[in-house]
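Q: Pasting a predicted model and its sequence here:
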Amino acid sequence: MTLRTRLLITAACAVLLAVAATGYTLHAAGRAGRSAQGTALTLGTPGRIVFRDMRMGPGKDHLASVAAAAPDGPRSDSGLVCARFHYAAGTGLCLRNKTALNPSYEAVVVDAGLHRRRAYSDVGIPSRTRVSPSGHLAAWTVFVSGDSYGGTNFSTRTSVVDVRTGALVPSLETFTIVKDGRPYRAADVNFWGVTFRDDTRFYATLATGGRTYLVAGDLAARRVTTLHANVECPSLSPDGTAVVYKKRVRPASSGAPWRLYRLDLRTMAETPLAETRNVDDQALWLGGNEVAYSLPGDFGSDMWKVPADGTGTPVRFLTAALNPVP
């Protein structure tokens, strides 16, 4: 075989591989439904789910919506780019990259029509977001060093803002800590994963001394109190009686340390959920007895759901998506 023939064969193979890869990408994107670019999107629209679109292409990381009854159907793209997002009662919270010469992030409060209301610059690397049920308060957690909860070499900052007045609590680390019934102070304190009960009370994760705790917080008293050990990223049920959270059941070196659990706040009884895979997410209650959470997928993240009482089987309900808000 001559050199010219070998070169022709090599070039032909490269073209075939490129065509096949392009075809697969388009096919995979098509399975999730095409986006209508720039479509007006209103948060809280009945029958729609809003989420961060994870598919590759011009709409990646944009907030999008899809019919709840047909989650594999066509998506409407809002044009708003977020790294983390949450919404409740007319208020949305978007953590996003701030366009500038030097990389930085900002927290942007938006209304139901995604119009900017308030913004806070240089907040750190986005991690968690939550809005209170009334829409009056918003909380965000960012990494200020490190970028993973898997190990111990990270530091977080959790802030809470009253979106009506702009009054800001820059860091929960300024709050009084009551641990095991006694006042507690330590240099290694970290907070993350706020979930609101109302406009005064909340739950969150406290980390100190190599352990994590569920804490009950009081914004008016500027105090948190430990309730239960080995709790991360709690999510409060709509009726306020339980939280679903990440429990560390394996060492960090395993690469899969967490499993989802439910904690009854009245009895402190724990129940493992039917999802046995490693979940590094703050679960979201979908209403009724189901919670949603993210797992790795072809486009970075897919959304799954499972009953919150330990029964049932996990079901994938959104492909290439993150931070859903029903």
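A: It's in. Numbers count the residues shown, from 1 in each chain.
Q: contacts, neighbours, all on C-alpha from now
A: Will do.
Q: With K98 as the reference, measure out to T195.
A: Using CA to CA, to the nearest Å, one gets 25 Å for the distance from T195 to K98.
Q: Please say which of those two ends up with more neighbours.
A: In this view T195 and K98 are compared by other CA atoms under 10 Å, and T195 has more residues nearby, 28 against 14.
Q: part of a helix, is that one?
A: No - in this structure, T195 is strand, not part of a helix, as judged by DSSP: H, G, I helix; E, B strand; the rest coil.
Q: Quick check: it vs T141, distance?
A: In this structure, T195 lies at 11 Å from T141, with CA to CA as the measure.
Q: Hmm, D53 is touching S76, no?
A: No - the pair D53 and S76 does not pass the contact test of CA atoms under 8 Å, sitting 9.8 Å apart.
Q: okay but V109 is in contact with T91, surely?
A: Yes - at 6.9 Å, V109 counts as touching T91 under the criterion of CA under 8 Å.
Q: now for the helix or strand hosting N97, which elements pack on it?
A: Applying DSSP states H and E as the criterion places N97 in strand 91-98. Under the contact definition 3 or more CA pairs under 8 Å, 6 or more residues apart in numbering; DSSP states H and E, strand 91-98 sits against strand 84-88, strand 104-111, strand 125-131.
Q: at 6 Å instead, please
A: Using 3 or more CA pairs under 6 Å, 6 or more residues apart in numbering; DSSP states H and E as the contact criterion, the elements in contact with strand 91-98 are strand 84-88, strand 104-111.
Q: Could you single out the most deeply buried of these?
A: For these, ranked by mean neighbour count under the definition mean count of other CA atoms under 10 Å, the leader is strand 84-88 at a mean of 25.
Q: Need the contact partners of that strand.
A: Counting contacts by CA atoms under 6 Å, 6 or more residues apart in numbering, the residues outside strand 84-88 that touch it are 92-95, 129-131, 133, 135, 323.
Q: In space, what's closest to F202 - neighbours in sequence excluded?
A: Excluding its sequence neighbours, the residue lying closest to F202 (CA to CA, 6 or more residues apart in numbering) is F196, at 4.2 Å.
Q: before we move on, what about V224?
A: Counting by CA to CA, 6+ apart, the nearest residue to V224 once its immediate chain neighbours are dropped is G217, at 4.2 Å.
Q: Am I right that that neighbour is in a helix?
A: No - with three-state DSSP as the criterion, G217 is located in strand rather than a helix.
Q: give the contact list for it.
A: G217 makes contact with 201-203, 223-224 under the criterion CA under 6 Å, 6+ apart.
Q: Strands of the stretch 151-300 of the chain, start to end?
A: Secondary structure of the stretch 151-300 of the chain (DSSP state E, counting those that start in this stretch): strands located at 155-162, 168-169, 176-179, 182-184, 190-196, 201-208, 211-218, 223-229, 232-236, 242-248, 258-264, 270-272, 284-287, 290-295.
Q: Second structure follows, compare the two:
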Amino acid sequence: MGRVTLQTVADKVGVSRMTVSNAFSRPDQLSAELRTTILAAADELGYVGPDPAARVLARGSAGSVGVLFTDSLGSAFRDPIAAEFFASLAEALAPTGLAISLLPSSGTGDRVAARDVPMDAALVYACAGDTVALDWLERRRLPLVFVDQAPTTPGASSILLDDQPGSRAAAQHLLALGHRRIAMLTIADGDRPGLVDDPTTTGRGYVSRERVTGWLSALTPAGADVVGINMRDNLEDDALQAARTLLDLPDRPTAVLCFSDLVAWAVVRTAHERGLQVPQDLSVVGYDDSALARTITPALTTVRQDLGAKGHAAALALRHALAATRPGAAPVEPEHVVMPTELVVRDSTGPVPSTD
């Protein structure tokens, strides 16, 4: 047999070359049955699909989107919430045939990746607004969708959590249980982890500041004695270090509001190591309602966000942004989606300990 081409497969199945191309590049344009038939014929003939470089030239697009993460890619995948969000995003984009390119926003290669990787649009996930990588994406005039941060690029869409009501509800829950000395564990400003002099200054990045603002909107009017403890990042080692700082205080708070379920898990673990009971000696509230919140003992009181819905909303915003770049497409307004949050009360919170 001679060289197998797109036309060879089209002739075998009895369809057009474009239909075969769509089976590889735009699966959402075909029925599942027809696509299966085409791919089976291609496999039988030994055809692996259109040449990627030729496809980019022919279509005028890369057929992929970039995802710019907060820090290194390794850190992103060690963060359970980032990993779960990315999984839902990938699942939502799978039917479109769009590939996903992962881009670091800091460290070696950040400038090269954002400048050189072929992509048609990019999702910016909780990154600092002044990163070199984001600057390159903007200079390339790519459609951008910001997740978990306010957009800094004119015309960009965003997917945000309604963080303040959720964190406010968590703080009000502790106040209703009688707690008045309450700690906040959140992400540090720069590289200064540990106890902070002024709790109102805690928080780095959009999400952290939103959660701190929500907590304080309930705690400050109630006259609560607030303790602020910063972490470098939402990673296990940082969370355990913050938990030890908290529980080694001479005047230990009776309750703690945590940036994430991972941080709450670290507090519960450290409390058990010190012979403390949760919630009898210490009430703990997480954030996210990840799988961890339901599997640790005691089950976590936490603030729920729907990571699946957030991933699908981000994928839809990317698709809309890409559609607007097609020749002859009408201009579209950027989308700004705010995802709801909800307090979920479980077993890690209880009444303030008796002082008798």
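A: Here it is on my side, so go on. Since the model is a prediction, treat every value here as computed from it, not as a measurement.
Q: Report the TM-score for the pair.
A: Comparing the two superposed chains by TM-score structural alignment, normalised by the length of the first structure, the resulting TM-score equals 0.26, with 150 aligned residues with a CA RMSD of 7.0 Å.
Q: re the thing from before, tell me which of D53 and S76 of the first structure has more neighbours.
A: For D53 of the first structure versus S76, neighbours defined as other CA under 10 Å are more numerous around D53 (31 against 24).
Q: which stretch of helix or strand covers L8 of the first structure?
A: In this structure, L8 of the first structure is located in helix 3-31 according to DSSP H and E.
Q: If you count neighbours, what's buried in that helix?
A: By neighbour count, and taking 16 or more other CA atoms under 10 Å as the criterion, the buried residues in helix 3-31 of the first structure are 28-29.
Q: Tell me which other helices or strands that helix touches.
A: Contact here means 3+ CA pairs under 6 Å, 6+ apart; on that basis helix 3-31 of the first structure packs against no helix or strand.
Q: Tell me how many other residues crowd A239 of the second structure.
A: Neighbour count for A239 of the second structure, taken as other CA under 10 Å: 27.
Q: Same question for R168 of the second structure.
A: When neighbours are counted by other CA under 10 Å, R168 of the second structure registers 21.
Q: what about it, distance to T302 of the second structure?
A: Distance, R168 of the second structure to T302 of the second structure, using CA to CA: 12 Å.
Q: Same question for R319 of the second structure.
A: 32 Å.
Q: okay, these two: which has more neighbours?
A: The residue with more neighbours, out of R319 of the second structure and T302 and counting by other CA under 10 Å, is T302; that gives 30 against 17.
Q: part of a strand, is that one?
A: Yes - with three-state DSSP as the criterion, T302 of the second structure is located in a strand.
Q: My guess is it contacts V285. True?
A: Yes - with contact defined as CA atoms under 6 Å, T302 of the second structure counts as touching V285 (5.2 Å).
Q: For L195 of the second structure, which non-adjacent residue is spatially closest?
A: Setting aside the residues directly before and after it, L195 of the second structure is nearest to I229 in space (CA to CA, 6+ apart), at 4.5 Å.
Q: I'd like to know which elements the helix or strand where that neighbour lies is packed against.
A: Here I229 of the second structure is covered by strand 225-231, with elements defined by DSSP H and E. Applying 3+ CA pairs under 6 Å, 6+ apart, one finds that strand 225-231 of the second structure contacts strand 181-187, strand 194-195.
Q: if we go to 8 Å?
A: For strand 225-231 of the second structure, the helices and strands in contact under the criterion 3+ CA pairs under 8 Å, 6+ apart are strand 181-187, strand 194-195, helix 236-247.
Q: Tell me the buried residues in it?
A: Neighbour counts over strand 225-231 of the second structure (16+ other CA under 10 Å) mark 226-231 as buried.
Q: Output these as TSV; include the columns distance to A121 of the second structure.
A: Output for these, formatted as TSV (distance: CA to CA, whole Å):
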residue	distance to A121 of the second structure
V226	43
V227	42
G228	38
I229	37
N230	34
M231	32
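Q: so which of those residues comes closest to Q7 of the second structure?
A: Of all those, the one sitting nearest Q7 of the second structure is M231; the distance, using CA to CA, is 58.0 Å.
Q: L206 of the first structure reaches V224, doesn't it?
A: No - with the criterion set as CA under 8 Å, L206 of the first structure and V224 do not qualify as a contacting pair; they are 9.0 Å apart.
Q: tally of neighbours for A32 of the second structure?
A: Counted with other CA under 10 Å, residues neighbouring A32 of the second structure total 11.
Q: thinking again about what came up before, farthest-separated two in the contacts of strand 84-88 of the first structure?
A: L95 and P133 (18.9 Å).
Q: Of the two, which one has the most company?
A: The neighbour comparison of L95 of the first structure against P133 (other CA under 10 Å) goes to L95, with 29 against 19.
Q: Spit out the contact partners of that one.
A: Contact analysis of L95 of the first structure by CA atoms under 8 Å, 6 or more residues apart in numbering lists 82-85, 105-108, 126, 129.
Q: coming back round to it: could the helices and strands packed on strand 91-98 of the first structure be laid out in a markdown table, adding distance to L3 of the first structure?
A: Output for those, formatted as a markdown table (distance: least, CA to CA, whole Å):
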| stretch | distance to L3 of the first structure |
| --- | --- |
| strand 84-88 | 54 |
| strand 104-111 | 52 |
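Q: V315 of the first structure: which of those strands is closest?
A: When these are ranked by distance to V315 of the first structure, counting by CA to CA, first place goes to strand 84-88 at 21.8 Å.
Q: angle of the closest one against strand 104-111?
A: 20 degrees (axes from the mean of the first three to the mean of the last three CA atoms, to 10 degrees).
Q: Now do strand 84-88 of the first structure against strand 91-98: the angle between them, please.
A: Interaxial angle, strand 84-88 of the first structure versus strand 91-98 (the same axes, to 10 degrees): 160 degrees.
Q: Quick one: the strands of the stretch 151-300 of the first structure as TSV, columns for distance to C13 of the first structure too.
A: Written out in TSV, the entries for these read as follows (distance: least, CA to CA, whole Å):
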stretch	distance to C13 of the first structure
strand 155-162	49
strand 168-169	59
strand 176-179	64
strand 182-184	66
strand 190-196	50
strand 201-208	54
strand 211-218	54
strand 223-229	57
strand 232-236	49
strand 242-248	47
strand 258-264	44
strand 270-272	50
strand 284-287	47
strand 290-295	35
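Q: Out of those strands, which is closest to A64 of the first structure?
A: Closest to A64 of the first structure of these is strand 290-295 (CA to CA; 16.4 Å).
Q: Now the element after the closest one, going C-ward?
A: Beyond strand 290-295 of the first structure on the C-terminal side, the first helix or strand identified by DSSP H and E is strand 302-307.
Q: Determine the set of other helices and strands touching that following strand.
A: Using 3+ CA pairs under 8 Å, 6+ apart as the contact test, the elements touching strand 302-307 of the first structure are strand 290-295, strand 315-318, strand 321-325.
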